[in-house]
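Participant: Return a 3D structure for these sequence lines:
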Amino acid sequence: MTRVLHVITGLGHGGAEHQLLLLLRHLPAGPAPVACEVATLTEAGPVGGAIRRAGVPVHEIGMRGNRDAAAVPRLVRLIRRGGYDVVHTHLYRACVYGRVAARLAGTPRVIATEHSLGDGHIEGRDATRGVRALYRATERLGSATVAVSATVAARLRGWGVPPDRITVIPNGIDAAAFAFDPARRAAARLRYGIGRDERIAGAVGRLVPTKRFDLLVEAVAGLAGMRLLLVGDGPARVPLERLARDLGAADRVIFAGATDDVPGVLAAMDVFAAPSTQETFGLGVLEALAAGLPVLYTTCPALDDLPPGAAPDARRLPTDMDAWRAALASPPGRPGERSLVPPAVARYAIAEQAARLARLYRDGLDPDESYGGAARPPAAQEAVPT
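Facilitator: Presented below is the predicted three-dimensional model:
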């Protein structure tokens, strides 16, 4: 049995947090089982509760801020008591503190997954010289860095991470969880006050400027017969609400807040809109495709790293108001109709990605699968120059 401690900054609603929950549910048992525990530097939050209900222990380190160095000895003591074979870190703060603690505790293998490295920023903060220097210094303490897409792998190389320390293991998706259900659609529409035949454009994500939800608010404000369902929370919520009021569209934009029921809100939609200019993977787009929705998007490495035709119901648009308004004005199909799930979704099945991580825990980084090896994953080979 391989014993793994996952260290993450927090367990509130977020893509990396939900991806960890999904991974814990799908790591293999069988002849080479993986037993996991989780340490959160800050609060356990709603995702922490779900992890505990799944039977996985969650330890709260009680970190009070970004510079609370007292968290390191607490984490070291936890790691030493647990005698873990692997420490796997997620998100910037956890990667910095977790790698240091794991090495001080003598953990034989230290893995990090890079979920949130954008172009010029990481997890919403500017990628200053100091941020990059600290990242590189602590990255050297690990055994390998996992990029969730070929796009992220290229950015890691640009930051100076050696190619032979990087491997691409994409985020995973449980497509069956998002299968369209008319009853779920009806329940979600009732919950948000949406009429049975109203046409709904929807978006899911943290409400931050790089997601460009302002573009969707403006586009829908100029369209008759279309409402917008925005699912998520974040610092941009108040400015977005103000924008909707200023445009006279307050009744056309539904701010749903964060939710655990992403399949339900996707079922309520008729077209999924993702105008984000900064993405490391684009999991929301894949979830919408798994729900049978037509998708409009600007940036989605999960699709852009695949061959053409892998997602025929996904259309890429520039961040141009006229283009978005025109596309939303005439979405394909009738309200409630669904398309077949495209091949792109199957490429990211969670069981396969979990199995790859289990091999990495057990055997370490295979030179042939790293960016310094002779072979690369097909998507990475296309996307990253040598």
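
Participant: drop to CA atoms for contacts and neighbour counts, all remaining ones
Facilitator: Noted.

Participant: Near residue 231, how many residues? Count them for me, please.
Facilitator: Neighbour count for residue 231, taken as other CA atoms under 10 Å: 20.

Participant: swap in residue 183?
Facilitator: Neighbours of residue 183 using other CA under 10 Å come to 12.

Participant: Then residue 319?
Facilitator: Count around residue 319 with other CA under 10 Å applied: 16.

Participant: correct me, but it touches residue 275?
Facilitator: Yes - counting by CA atoms under 8 Å, residue 319 does reach residue 275; the two are 6.6 Å apart.

Participant: Can you check which residues contact both of those two?
Facilitator: Residues touching both residue 319 and residue 275 (CA atoms under 8 Å, 6 or more residues apart in numbering): 215, 298.

Participant: Who's the closest spatial neighbour of residue 306, skipping the chain neighbours?
Facilitator: Nearest non-adjacent residue to residue 306, counting by CA to CA, 6 or more residues apart in numbering: residue 379, 6.0 Å away.

Participant: all helices for the stretch 201-350 of the chain, in order.
Facilitator: Along the stretch 201-350 of the chain, counting by DSSP state H, counting those that start in this stretch, helices occupy 213-221, 237-246, 262-268, 283-290, 301-304, 321-329, 343-346, 350-363.

Participant: cool, the stretch 51-200 of the chain as well?
Facilitator: 71-82, 92-105, 129-139, 150-158, 182-191.

Participant: ranking those helices by burial, who's on top?
Facilitator: Among the helices of the stretch 51-200 of the chain, helix 92-105 has the highest mean neighbour count (mean count of other CA atoms under 10 Å), at a mean of 23.

Participant: the inter-axis angle of that helix versus helix 71-82?
Facilitator: With axes from the mean of the first three to the mean of the last three CA atoms, to 10 degrees as the basis, helix 92-105 and helix 71-82 are set at 50 degrees to each other.

Participant: Tell me which other helices or strands helix 92-105 touches.
Facilitator: Judged by 3 or more CA pairs under 8 Å, 6 or more residues apart in numbering; DSSP states H and E, the packing partners of helix 92-105 are strand 2-8, helix 71-82, strand 86-90, strand 109-114, helix 129-139.

Participant: how about TSV for those, with distance to residue 26 added?
Facilitator: Below are the helices and strands packed on helix 92-105 laid out as TSV (distance: least, CA to CA, whole Å):
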stretch	distance to residue 26
strand 2-8	14
helix 71-82	22
strand 86-90	16
strand 109-114	17
helix 129-139	27
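
Participant: Looking at those, which is nearest to residue 152?
Facilitator: strand 109-114 (7.6 Å; CA to CA).

Participant: Show the contacting residues for the nearest residue to residue 70 once chain neighbours are set aside.
Facilitator: The shortest distance from residue 70 to any non-neighbouring residue, by CA to CA, 6+ apart, is to residue 63 (7.7 Å). The contact partners of residue 63, taken as CA under 8 Å, 6+ apart, are 41, 42, 70, 71.

Participant: at 7 Å what do you get?
Facilitator: Going by CA atoms under 7 Å, 6 or more residues apart in numbering, residue 63 touches 41, 42, 71.

Participant: Please give the structure of this sequence too, so both can be compared:
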Amino acid sequence: MKALHIITGLGVGGAEQQLRLLLRHLPAQCDVVALTNPGPVAAGLTADGVQVTHLGMTGNRDFRALPRLARLIRDGGYDLVHTHLYRACLYGRIAARLAGVRTVVATEHSIGATRLEGRLLTGGVRALYLAGERLGHTTVAVSPTVAERLRHWGVPGPRIRVIPNGIEAPRFRYDEGRRKEARAYHGLPDNAYVVGGVGRLAPGKRFVLLLQALALLPGNVWLLLVGGGPEAEVLRRTARDLGVANRVVLTGERPYLPDPGDHAPDLVALLSAMDVLASPSPEESFGLAVVEALAAGLPVLYTSCPAVEDLPPDAAPGARRVMGSAGAYARELLRLRAAGPGERTAPDVVHRYDIACTARQLMDVYTAALAGSTPEVSS
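Facilitator: Predicted coordinates for the structure are as follows:
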């Protein structure tokens, strides 16, 4: 089986790193096309032996990319096309049809209740999405929450398959040595209580709320934000205005898997350096950072996390939902700090999200699609 994965870009983000990890476990020949911004994950995929092509799109309406993508699919002799993220799903489904490939699978990584990958969910965005979705075979939702959102939009239930994101849980195991190295690298005091945040530095993640909470907390509490994005400078300026800039570290984008020649601490080491992970985003499709933090044995405070909320009650005892203002987060952080460090062991629930299981489920979808088991589309 030969499959082409099409993704909008390959910067360091949850969907992008999930793709790289998935391709390490899929028993199929897979190539990747990035419509724009090949980014660090492209280099990682290339190091893994995956052929990566950068299509060079200059914007959402660069329609010249469509014939180029169709030609690439046709010349590559692909049996199946798998698309990831909104722009890639739209262009990839159309291009696959033009190339004569009718077996198209799409994964929805970032659908919120009111936003799609940060853009407001207008009627126009939804209509365009649904028009493109009908050109595919199966739409993979990364959580039951996302599946329900898709059904609410009008995607027929038989076309939706829930396959959660996955991680390599043992890779996140707490490491005292890496904790010390990561803290030393970023100037975090040994006795600091470090609150971590992981994700794209964009308004939707609400990391500004963590800065506001930090201003309410004692001087030995620090904030470690891992990620890059358009709000980085806003967060730095806000930290200065709140008088907490000396207790805030922004690491920039850090890979899930270390890259050769990169000596800065990777995501796994940075999770070891933290004492708690806080995820104040009000809308998530899955909550990958929360699952990774649980795998690192961290207590977690979150506002939205379908990966936890879709499970039975008390399935993830280390995760606690926090609603409300910065004050609510500050109170919970004080409670956790007073309780002292617990054992840094991963709860059993983490193993529900194993990347090898995710890959097996996806291969089942591929096999059924190629065998001609086409979901019915209601009129």
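
Participant: Ok, which of the helices and strands packed on helix 92-105 of structure 1 comes nearest residue 219 of structure 1?
Facilitator: Per CA to CA, nearest to residue 219 of structure 1 of these: strand 109-114, 33.0 Å.

Participant: Relative to structure 2, and after superposing, what's the average distance for the closest one?
Facilitator: Aligned to structure 2 and superposed, strand 109-114 of structure 1 gives a mean residue distance of 0.4 Å (mean CA distance after the TM-score superposition for structure 1).

Participant: Quick one: the residues in structure 2 that that strand pairs up with.
Facilitator: Aligned by TM-score structural alignment, strand 109-114 of structure 1 falls on residues 103-108 of structure 2.

Participant: same question, stretch 75-83 of structure 1
Facilitator: The aligned range for stretch 75-83 of structure 1 in structure 2 is 69-77, by TM-score structural alignment.

Participant: and what of stretch 269-289 of structure 1?
Facilitator: So stretch 269-289 of structure 1 sits over residues 274-294 in structure 2, by TM-score structural alignment.

Participant: okay, how far is it across the matching stretch, tip to tip?
Facilitator: The first and final residues of stretch 274-294 of structure 2 sit 12 Å from each other (CA to CA, to the nearest Å).

Participant: Identify all contacting residues around that stretch.
Facilitator: For stretch 274-294 of structure 2, contacts defined as CA under 7 Å, 6+ apart pick out 109-113, 142-143, 146, 172, 193-198, 204-207, 271, 298-307, 346-347, 350.

Participant: just the buried members of those residues?
Facilitator: Burial by neighbour count, 16 or more other CA atoms under 10 Å: within the contacts of stretch 274-294 of structure 2 this picks out 109-112, 142-143, 146, 172, 193-198, 204-205, 207, 271, 298-307, 346-347, 350.

Participant: who's in contact with stretch 206-218 of structure 2?
Facilitator: Outside stretch 206-218 of structure 2, the residues touching it (CA under 7 Å, 6+ apart) are 235, 239, 242, 244, 280, 281, 326, 327, 329, 330.

Participant: Out of those residues, the closest to residue 26 of structure 2 would be?
Facilitator: Closest approach to residue 26 of structure 2 among the contacts of stretch 206-218 of structure 2 (CA to CA): residue 281, at 30.6 Å.

Participant: Once you drop chain neighbours, what's closest to the closest one?
Facilitator: Nearest in space to residue 281 of structure 2, with sequence neighbours left out and distances taken as CA to CA, 6+ apart, is residue 205 at 4.3 Å.

Participant: got a list of what the equivalent of the one you found over in structure 1 touches?
Facilitator: Alignment note: residue 205 of structure 2 maps to residue 211 in structure 1; criterion TM-score structural alignment. Residues in contact with residue 211 of structure 1 (CA under 7 Å, 6+ apart) are 275, 276, 277.

Participant: out of the helices and strands packed on helix 92-105 of structure 1, nearest to residue 370 of structure 1?
Facilitator: Proximity to residue 370 of structure 1 (CA to CA) singles out strand 109-114 among those, at 13.5 Å.

Participant: Report the inter-axis angle for the helix or strand that contains residue 22 of structure 1 versus helix 350-363.
Facilitator: Assessed by DSSP states H and E, residue 22 of structure 1 sits inside helix 15-26. Interaxial angle of helix 15-26 of structure 1 relative to helix 350-363 (the same axes, to 10 degrees): 80 degrees.

Participant: ok, average deviation of helix 15-26 of structure 1 from structure 2?
Facilitator: By mean CA distance after the TM-score superposition for structure 1, the fitted helix 15-26 of structure 1 averages 0.4 Å away from its aligned residues in structure 2.

Participant: quick one on the thing from earlier: quick one, which of the helices of the stretch 201-350 of structure 1 is nearest to residue 193 of structure 1?
Facilitator: Taking the helices of the stretch 201-350 of structure 1 one by one with CA to CA, helix 262-268 is closest: 10.8 Å.

Participant: so how far does the closest one sit from its counterpart in structure 2?
Facilitator: Mean deviation for helix 262-268 of structure 1: 0.7 Å (mean CA distance after the TM-score superposition for structure 1).

Participant: Name the residues that touch that helix?
Facilitator: 177, 178, 180, 181, 184, 185, 188, 189, 288, 291.

Participant: Quick one: map residue 237 of structure 1 onto structure 2.
Facilitator: Using TM-score structural alignment, the equivalent of residue 237 of structure 1 in structure 2 is residue 232.

Participant: Looking at the helices and strands packed on helix 92-105 of structure 1, which is nearest to residue 352 of structure 1?
Facilitator: strand 109-114 (16.3 Å).

Participant: before we move on, back to that, dump the helices of the stretch 201-350 of structure 1 into CSV; add distance to residue 75 of structure 1 as well.
Facilitator: Formatted as CSV, the helices of the stretch 201-350 of structure 1 follow (distance: least, CA to CA, whole Å):
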stretch, distance to residue 75 of structure 1
helix 213-221, 38
helix 237-246, 34
helix 262-268, 33
helix 283-290, 30
helix 301-304, 34
helix 321-329, 47
helix 343-346, 37
helix 350-363, 20
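
Participant: Quick one: closest of these to residue 170 of structure 1.
Facilitator: Closest to residue 170 of structure 1 of the helices of the stretch 201-350 of structure 1 is helix 350-363 (CA to CA; 6.7 Å).

Participant: Pull up the aligned stretch in structure 2 for that closest one.
Facilitator: Going by TM-score structural alignment: helix 350-363 of structure 1 matches residues 355-368.

Participant: Just the buried positions in the matching stretch, please.
Facilitator: 355, 356, 357, 358, 359, 361, 362, 365, 366.
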